[in-house]
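1. quick one, what's the 3D model for this:
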Amino acid sequence: MEPNIFSSYREWLEHEKMPKGKKAALVAAMELFSETGFDGTSTVQVAERAGISQATIFKYFHTKQDLMLAIVKPVMEHLFPAYRDEFFHGISERKTLPEMVAFIVTDRYQFIKNNEQAVKILAMEMMTNEEMRQLFGKLAITNNFNFPGELLNDFRRTGQLRDDIDVAGLMRILAGQLVMYVIQSTFVPDLVQGEQADLKLITAQIVRTISK
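-> Here you go, the predicted model:
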């Protein structure tokens, strides 16, 4: 049976069967990590915001790193939608490479907006955490996902994709542009022109990079 479509971490968490204390810790940690950063947040602060004891946190998570991964890993796993039939239906309706890229950027940006706090944590950690970057790469190209291979095939059928673009490269280009936009929005907001204008610019940059 396919898992429920993941659109929002909070919504997903509500439907997960886990103790209330564990859910409370995850929500509190997500809020605090996105506000003050992973290194700037202590488990004591997480426990206080969650209304639980610090011992409860370590009952479910061995380390603060494990707590952070429990937030960002589900989001990373679903950033490239493995079970989104309607996503690929939308792709199939686009006939040119620019149209496909525009659809993907808009669709995945909506996912990012729905998971803004978790993606903000991911973006911050990827700048300094090599382990996080490696995990992201593994999840993006794992054989458990149909998304990368199917998407590459869809791009190739347009006849407009560069011959030297492979699955890993395509994922890095698509995700890199969107994650970088999140980083800019967070740390250098003066560079952000406006959502619609920026999405058009991101689309144009990706198309220039991957087109023949």
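
2. contacts, neighbours, all on C-alpha from now
-> Will do.

3. let's verify residue 159: helix, strand, or coil?
-> For residue 159, the assignment made with DSSP: H, G, I helix; E, B strand; the rest coil gives coil.

4. compare with the first, here's sequence two:
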Amino acid sequence: MVKVLASYQEEIANQEIPSGKKKVLLAGLKLFSKKGFHATTTAEIAHEAGVSEGTIYKYFKSKDDLLAKLLSPMLTEIKDNFFVQLDDYHDLTKLISFLVEDRIQFLLINFDFLKLFIQELLTDNKIIDLIKTEVTGKNGVFAYFDDLKKRFGEINSDLTSIQLLRIFISPIFTYVVQVKVFGINSQDKNADLALIKKQIYLGLTA
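-> Model (predicted):
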């Protein structure tokens, strides 16, 4: 069974936090992903959540703080919890198969978060700095990819960490955009996924 985090909305809804805080988080995610962070006002968030603006500031120091509270847990899931699951795989083709199926489902389910993440990545230096830490830091994504080359002898040792990242991300991201942005659903999903897995394997081992 592919392990996929439930949609972020469901995760927030299931958290044991005050009702007002929960409503603000859900409203913030919806409006930020729809309109963009800078175009969304706290008044609009309060209206969407059915609370007063004062409720927002009761739980969050600022709109920036609300955004950080939305992004941080998901970044942790993507980097830490997901990579822990990959450690269970000792066959490269099985690892790739799990990664492709899990991440595609994760991104399709949490597409609102993905839009928000990309929007802020393109416009907010603070988010860029946060991503750099998660990717290039001591325990970041690059460090994991370096370990991946040591674990699997089939992977071309000449590939750099950023090249490995591109090989994994590009076909997965393109497929998600195909489905969620352009509304092009595959006539044969299994064949599409098999092709993506093959592309990644050939890219890693070329």
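
5. for the second structure, what spans make up the helices?
-> 8-14, 19-35, 42-49, 53-59, 63-76, 82-86, 92-109, 111-123, 125-136, 141-151, 161-180, 189-205 (DSSP state H).

6. redo these as a markdown table? Include mean neighbour count.
-> A markdown table is the format used below for the helices of the second structure (neighbours: other CA atoms under 10 Å):
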| stretch | mean neighbour count |
| --- | --- |
| helix 8-14 | 14 |
| helix 19-35 | 20 |
| helix 42-49 | 18 |
| helix 53-59 | 16 |
| helix 63-76 | 16 |
| helix 82-86 | 14 |
| helix 92-109 | 18 |
| helix 111-123 | 17 |
| helix 125-136 | 15 |
| helix 141-151 | 16 |
| helix 161-180 | 16 |
| helix 189-205 | 16 |
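
7. give me every residue that touches the closest residue to residue 171 of the second structure other than its chain neighbours.
-> Spatially, and ignoring its direct neighbours in sequence, residue 171 of the second structure is nearest to residue 196 (6.1 Å; CA to CA, 6 or more residues apart in numbering). By CA atoms under 8 Å, 6 or more residues apart in numbering, the residues touching residue 196 of the second structure are 100, 171, 172.

8. residue 47 of the first structure reaches residue 58, doesn't it?
-> No. Between residue 47 of the first structure and residue 58 there is no contact under CA atoms under 8 Å: 10.2 Å.

9. quick one: contacts for residue 139 of the first structure?
-> 76, 77.

10. map it across to the second structure for me.
-> When the second structure is aligned by TM-score structural alignment, residue 139 of the first structure is paired with residue 134.

11. and that match, how far is that from residue 150 of the second structure?
-> Here residue 134 of the second structure is placed at a distance of 21 Å from residue 150 of the second structure (CA to CA, to the nearest Å).

12. redo the contacts of residue 196 of the second structure as JSON lines? Include distance to residue 37 of the second structure.
-> What follows is those, written out as JSON lines (distance: CA to CA, whole Å):
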{"residue": "100", "distance to residue 37 of the second structure": "30"}
{"residue": "171", "distance to residue 37 of the second structure": "28"}
{"residue": "172", "distance to residue 37 of the second structure": "25"}
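
13. residue 191 of the second structure: which of those residues is nearest?
-> Nearest to residue 191 of the second structure among the contacts of residue 196 of the second structure: residue 100, at 12.7 Å, using CA to CA.

14. trace that closest one over to the first structure, please.
-> By TM-score structural alignment, residue 100 of the second structure lines up with residue 105.
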